[in-house]
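>>> here is a sequence together with a model predicted from it:
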Amino acid sequence: MKTIQHLIAVILLSLISFGGAAWAQSGTIVDLQYVKAAQQRGAIIWDVRASNQYLEGHIPGAINFGDIGTVLRDPNREDFIDLAEINAIFNKAGLDIYKEIVVYGSRGNPYSYFGLFTIHYFGGKQAKVFHDGIDGWADAGLPIEKTSSTLGSINIKLAPQENLVVSNEQMRKLYNNQSVQVVDARTFNEFKGNDVRAIRGGHIPGAISIPYEQNWKDPATGLKLAKKEVKTNAGMSLKTKDELNALYAKLDPNKETVVYCQSGVRAAETATVLQNLGYKNVKIYDSSWLGWASHLASPVADETYLNVGMLNARIAAMQNKINELETALKGNKN
């Protein structure tokens, strides 16, 4: 009997020691122990960072074909490139979405979650995301590899799952539906129209502003790093389950939930967190703010407009400064 009680106590303590990570194990957000076990059983480990970052150090055996945001998305539309192109990239890299996959980048980086969403969107069912990424791996003192790892080419066919996303047309019908809750995962300045990143600034009427950084233990970590107020990105670790439930307390887990941001990347992180909290029906507004703002008939709260003249003036001023610096550098060389 004492042996059984001791075993139960050990299990409970281990769950407590994982803090917010243990609750996520039943979902798609996984911790270091899961990644180590997945690596041992031969799961595909996908590093979604830029190739130069990957070669500076990555989880042993992880594959990489460049920055996911650059390789798989059109730079103008900020949407997926053609399906055939993505299919060819995955097949060449050996990224079999129908197998177990662990996606990671840097700690808290929403592109890791966008990688997870990409696999699910194209038909995968066994993908997980490692929130702490390469930073969590390195912090644990685990081996780092600096040479490329490759898998043999494959021949699979991707099948988009349109039920996971909301289109522009659908969003225009859903946004004022009382049975649907809309979450804006952008910064508060974007939400209020003070930071304009499309033709118009503002937000979808009725949307609830919860910036995706609020999922982190310290949402201000990015700013603190830029100001050199902290030395690591440890503050980007995920909050505990209780803290996240408190963050989203205004939402109803049983309602249909649509999450959007600028183009769907930050929304992917928030959507995954909500799914792991038990929200029943979570979708991503695929075109997000770029799609909504560009359709001028779509209503906007706190509406502002992009001042093209002011933007051109700023670009011209920057170019003049660049020219002055180049002239000064040439003068120094002479």
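Thanks, I have the structure now. On a predicted model such as this, the values are computed, not experimentally measured, just so you know.

>>> rest of the way, CA atoms for contacts and neighbours
OK.

>>> which helix is the longest one in the protein?
helix 308-333 (DSSP state H).

>>> quick one: what helix or strand has A9 in it?
helix 2-17 (DSSP states H and E).

>>> and the strands in the stretch 151-300 of the chain?
165-166, 180-184, 200-203, 208-209, 256-260, 281-285 (DSSP state E, counting those that start in this stretch).

>>> okay, these in CSV with mean neighbour count and distance to E85 next?
Below are the strands of the stretch 151-300 of the chain laid out as CSV (neighbours: other Cα atoms under 10 Å; distance: least, Cα to Cα, whole Å):
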stretch, mean neighbour count, distance to E85
strand 165-166, 20, 20
strand 180-184, 23, 30
strand 200-203, 25, 31
strand 208-209, 18, 35
strand 256-260, 24, 25
strand 281-285, 23, 22
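
>>> which stretch among these comes nearest S112?
Smallest distance to S112 across the strands of the stretch 151-300 of the chain (Cα to Cα): 15.4 Å, for strand 281-285.

>>> now do the same end-to-end measure for stretch 38-53.
With Cα to Cα, to the nearest Å applied, stretch 38-53 spans 22 Å between its terminal residues.

>>> second structure for comparison follows:
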Amino acid sequence: MNDIPLIVSTDWLGERLEDPKLRIVDATVFMKFPEGGGPPNVESGKTSYEQGHIPGAIYADLVGELSDKDSDLPFTVPSREAFVKKLTELGIGDDTYTVIYDQNALVGESVAASYWASRLAWQMRYEGYDNVAILEGGLQKWQAEGRELSTEQPSYPAASFSGKRRTEMLATKEDVRKAMDDEHTVLLNSLSPEEFQAAHIPSSTNVFFGAHADEETKALYNEDQVRASFEGTGALDPDKKVITYCGGGIAATWNALLLNNLGQQNVAVYDGSMNEWASDPSCPIVKSEV
């Protein structure tokens, strides 16, 4: 398979819908924030997928099937065996290429970012899949352009997969501890400025994951604008390593993807993120005094 871009347009995908080697994946998860505050309620996007999706798309359940059910933390990576088994059962393997989308499904928030799609893409690359792309603007942009939806739920023959895990793409709590005092590593918090000010890991800098795309059209800003978001953080320095983190390791994958797309290849995601860090009393946190 030839390499495909990290991010593809709706036109790019529309021209390839009939390609037998293409696998389109809906990775939607809904996060609903309680009115009184507190952690979000997380719901599968399977029902929404069944009501209408891009023709040929299959659904991948990040919450129920592609996260570690035995972990004390939500959404952490499952075993390699379980992950690869599920994807090959879906028909994704060595002889296919994958385009992933979601519905920008942060209910109650106006954020344009395909962070659930980027989460699945990051997990796939971590396990050694190469030909994986994100659909720019997700399902919302596809629909806004008047493109076709389908309710058919296709299935594909089981695939085989021979890729190797890329351990350098995942950062652990101990990696982050070391990074706090390492001038050659940039810790990049991907949450909103308000959340960053409230609590963050020492020495980290902040680039909000929702700052890179138009809230109305869901299209990414041009490359110069996206690059400007990261200027001054050190994250674009090719001689440095970047570790992105957020609340639970989801939004961090969106910033990681965009950095990769800008040419910064030395990027890891702290999978446990603040869920893990804040639950350990030995881990220092910078908190707002307000």
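Looks like it arrived, so ask away. This structure is a prediction, so every number in the text was calculated from the model and none was measured.

>>> circling back to that earlier point, so can I have JSON lines of the strands of the stretch 151-300 of structure 1 showing distance to T327 of structure 1?
Listed next are those as JSON lines, based on distance: least, Cα to Cα, whole Å:
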{"stretch": "strand 165-166", "distance to T327 of structure 1": "51"}
{"stretch": "strand 180-184", "distance to T327 of structure 1": "45"}
{"stretch": "strand 200-203", "distance to T327 of structure 1": "37"}
{"stretch": "strand 208-209", "distance to T327 of structure 1": "46"}
{"stretch": "strand 256-260", "distance to T327 of structure 1": "45"}
{"stretch": "strand 281-285", "distance to T327 of structure 1": "47"}
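
>>> ok, which of those strands comes nearest G115 of structure 1?
From the strands of the stretch 151-300 of structure 1, taking Cα to Cα, the stretch that ends up closest is strand 281-285, at 13.7 Å.

>>> that closest one vs structure 2, mean deviation?
After superposition onto structure 2, the mean distance of strand 281-285 of structure 1 to its aligned counterpart is 1.4 Å, using mean Cα distance after the TM-score superposition for structure 1.

>>> now do that strand: everything it contacts.
163-168, 171, 254-260, 264, 267-268, 271, 274-275 (Cα atoms under 8 Å, 6 or more residues apart in numbering).

>>> please apply the same query to stretch 240-248 of structure 2.
Stretch 240-248 of structure 2 is contacted from outside by 74-75, 171, 176, 184-191, 234-235, 251-253, 255-256, 266-275, using Cα under 8 Å, 6+ apart.

>>> same thing with stretch 26-46 of structure 1?
So stretch 26-46 of structure 1 is in contact with 21-22, 24-25, 59, 61-64, 95, 99-104, 127-132, 136-137, 272-273, 275-276, going by Cα under 8 Å, 6+ apart.

>>> just the buried ones from these, in ChimeraX syntax?
Buried residues within the contacts of stretch 26-46 of structure 1, by 16 or more other Cα atoms under 10 Å, are selected in ChimeraX with:
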select :21,22,24,59,61,62,63,64,95,100,101,102,103,104,127,128,129,130,131,132,136,137,272,273,275,276
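
>>> so which of the contacts of stretch 26-46 of structure 1 sit within helices?
For the contacts of stretch 26-46 of structure 1, secondary structure assignment (DSSP H) places A21, A22, A24, G136, W137, T272, V273, Q275, N276 in helices.
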